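[1] Next comes the sequence, and after it the predicted model I'd like to discuss.
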Amino acid sequence: MIIEEMLKLSEQTEEDTTILVDEILHSIFFLGVINSPRCSPKDIVRDKKKLKELKTLFPNPFKFYSSQLPKRSPISFLLDMIVHLIGQENEDKIIQMLRDFISKLSRGKEGKPLISFAIGISQKNKSPDAVRYYGVSMSTSGRIQGKIMVAASCLSAWDSRVADAIMTYIPDKSKKPYFDGTIKLPQSVRCEVFSLSRMTKMPPCITCGNLFGLQTIMNERSKGAHGHCAEAESLSNLFKNEDEVKMQAQPASETCTDENRQRAKDYVLKHLKNFLKTVNFRWDNTFYMPDFYFEKSGVIDY
């Protein structure tokens, strides 16, 4: 259903979104192969004619899903497609469109595979004219699968401010004594999250308070897993595009040095490889990148 929706939306937008379709296919196929039980692309796309068409149009996801890691989870790519189609300024329409689709996927049941439960919106200030940057909560199924995708996103996709904050705690949830990359957002920044099932605003959880200095409300939202919340992706997209805000969100700890950062990265990478071994995935140490990415990277802004 996600693949069909992605293809339908791709046909509606005037921008070339080939990269997004290519990467969501790889991401879904990868999560299929590390699932228990394992799911091959033909298990996922059961229409033989459609499967053949996808192999012709997007050969690389089929070639590399069993050897390379995706940078993001599937719904993240779908959200990008929706934003490109509707326009970042149309916040309510974006939320409603994603919410309607998630509702169709979940059919009233939370926690189903590949489904995000929240959408995040970040802006450099609270002006209605400020550009909106979106993100979704991690759309994976299973504890190990979630750890794999958070580590992969930290090492390959997310802005360094967000990745450093999360790598301060992952993979074992305890704060590293030698590295503290947590930040405190400027008060002028807007960072809000909305439920995709209950149509309500969600206050930051304790984890996001620790990572990003967001003000939490006791008993309103539990302590989430580091890197799973929608704040991470939306803030990453904000920092990638708003240099002034990124400079204001400097880590305060003296332990946040290049040497200690590399030590933290090496630690996360080591555990990522161990997690992949537990799901019998033979990684070639490459994060997936479509062949035509560099030709069209000016079209899709990551």
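    Thanks, I have it.

[2] When you work out contacts or count neighbours from here on, use the C-alpha atoms and nothing else.
    Will do.

[3] chain center to the lengthiest helix in the chain, what's the gap?
    In the chain, taking DSSP state H as the definition, the longest helix is helix 258-278. Relative to its parent chain, helix 258-278 has a centroid offset of 19 Å by CA atoms, centre = their mean, to the nearest Å.

[4] Show me what that helix is packed against.
    helix 143-156, helix 160-167 (3 or more CA pairs under 8 Å, 6 or more residues apart in numbering; DSSP states H and E).

[5] Helices along the stretch 101-250 of the chain, start to end?
    Applying DSSP state H, counting those that start in this stretch to the stretch 101-250 of the chain gives helices spanning 143-156, 160-167, 206-212, 230-241, 243-248.

[6] can I get these in a markdown table with mean neighbour count?
    What follows is the helices of the stretch 101-250 of the chain, written out as a markdown table (neighbours: other CA atoms under 10 Å):
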| stretch | mean neighbour count |
| --- | --- |
| helix 143-156 | 21 |
| helix 160-167 | 25 |
| helix 206-212 | 22 |
| helix 230-241 | 25 |
| helix 243-248 | 14 |
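
[7] picking up where we left off before, so for F275, which of the helices and strands packed on helix 258-278 sits nearest?
    Across the helices and strands packed on helix 258-278, F275 has its closest neighbour in helix 143-156 (6.5 Å, CA to CA).

[8] Comparison target below:
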Amino acid sequence: MAAEVGRREERLNPGEIFRNNAFIIITEMLELQNQTEKDTTMLVDEILHSILFLGKIHDPPFSPLAIFDDDEEMLNVLKGDYPRPFALYSSQIPRRSPFSCVLDMMVHVSGQDNEEGIKNRLQEFTNQLKKGANSQLLFCSTMCVSHINEPNSVRYYGVSMSNAGRKSGRILVNAACCSAWDDYVAGAVMTFYPKRAKRPNFDGTIRLPEGVTCQAFGLSDGREKPPCRSCATLFGFQTTATESWANGNCAEVESLSNLFKNENHIKEQARPLSETWTEGARQTVKEEVLRDLKNLLKAVKFEWENNFYTPQIN
């Protein structure tokens, strides 16, 4: 794999970084699929759709054949095994970023409790990828782990989207708020999204209860990273960091979402306390985010049929 990646990188120019990383990610997912006895068909299906969608809205766009580097045989095999991503990438949008699928696959392969193994595997993989202005969605810089501070507690993982400020990144944040993330986490993000200014009529920010750890790690060096100012505001974290990343892009968001989806008693302890946090207000804000999503899709000339993609089950 490394030798193949090296040969591909020799002929790269900045416009090819997206295609390079897309090919590497898909190849890695297929290799990881062979390393687990669990049925991971849905993850491969989902990541194919996500990458094909991002290729379509990329500037310049990349067709499926271009993404597979003119390997028509490989393309035809995947079309046969996973027809829905190829049929629907031009009309439906993904619920989350490709690296979320990569992370889930690595959790399956390494085991949910193998935090160090997952971190090391993801770190090794990201080192194979190219980072560039045209391909941030296909590069991941941060992983986060959340868990209850009890012996043998389950670990819940998340990765960063690494695409602050770009239309494609905003599209995926909007989509995740509307379809993928836990409603408390999505509400916290939407309090400041998409304008990065706090809404006067809605406050969905939360405070993570004591006895829960949420720790991010940089994948370039494996070191702990303090939460940015945005995460401190959204989730009540204490931090010494001065950076403030775009809401929804940080790994903490996905990690906490997975925690809340599986640990309901922790989620209820983090319930938003503002009087402006009501189900009606949350639905109104969600509709505004959905309108912003539709406007972004129009800007990239994507004709959406108003459905979020659901991967197939064999």
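    Great, that's in hand. Everything numeric in this text was worked out from a predicted model, so none of it was measured.

[9] out of the helices of the stretch 101-250 of structure 1, nearest to K273 of structure 1?
    Closest among these, using CA to CA: helix 143-156, at 8.7 Å.

[10] what range in structure 2 does the closest one sit on?
    The aligned range for helix 143-156 of structure 1 in structure 2 is 166-179, by TM-score structural alignment.

[11] which other residues reach the helix or strand encompassing L79 of structure 1?
    Take DSSP states H and E as the rule and L79 of structure 1 turns out to sit in helix 74-86. Here helix 74-86 of structure 1 makes contact (CA atoms under 8 Å, 6 or more residues apart in numbering) with 2, 6, 9-10, 12-15, 17, 20-21, 23-24, 27-28, 93-94, 97-98, 114-116, 134-136, 139.

[12] I'd like to know which of those residues are part of helices.
    Counted as lying in helices by DSSP H, out of these, are 2, 6, 9-10, 12, 20-21, 23-24, 27-28, 93-94, 97-98.

[13] which part of structure 2 lines up with the longest helix of structure 1?
    Going by TM-score structural alignment, helix 258-278 of structure 1 sits over residues 279-299 in structure 2.

[14] how about Q187 of structure 1, what does it touch?
    Q187 of structure 1 neighbours (CA under 8 Å, 6+ apart): none.

[15] what's the counterpart of it in structure 2?
    Using TM-score structural alignment, the partner of Q187 of structure 1 in structure 2 is E210.

[16] Ok, I34 of structure 1 next?
    I34 of structure 1 maps onto I57 in structure 2, by TM-score structural alignment.

[17] Please apply the same query to E11 of structure 1.
    Per TM-score structural alignment, E11 of structure 1 is aligned with N34.

[18] and the gap between its match and L75 of structure 2?
    Distance, N34 of structure 2 to L75 of structure 2, using CA to CA, to the nearest Å: 18 Å.

[19] Please apply the same query to G169 of structure 2.
    Distance, G169 of structure 2 to L75 of structure 2, by CA to CA: 26 Å.

[20] repeat for L32 of structure 2
    From L32 of structure 2 to L75 of structure 2 the distance is 18 Å (CA to CA).

[21] coming back round to it: not counting its neighbours along the chain, what's nearest the match of I34 of structure 1?
    With CA to CA, 6 or more residues apart in numbering as the criterion, I57 of structure 2 has its nearest non-adjacent residue at 6.0 Å, and that residue is V300.

[22] Which residues are in contact with S244 of structure 2?
    228-230.

[23] Which contacts among these does structure 1 share?
    Among those, the ones still in contact in structure 1 (both residues aligned by TM-score structural alignment, their matches' CA atoms under 8 Å) are 228-230.

[24] Please identify which of these is nearest to I93 of structure 2.
    S230 (26.2 Å).

[25] In contact with that closest one, which residues?
    With CA under 8 Å, 6+ apart, S230 of structure 2 has these contacts: 244-247.
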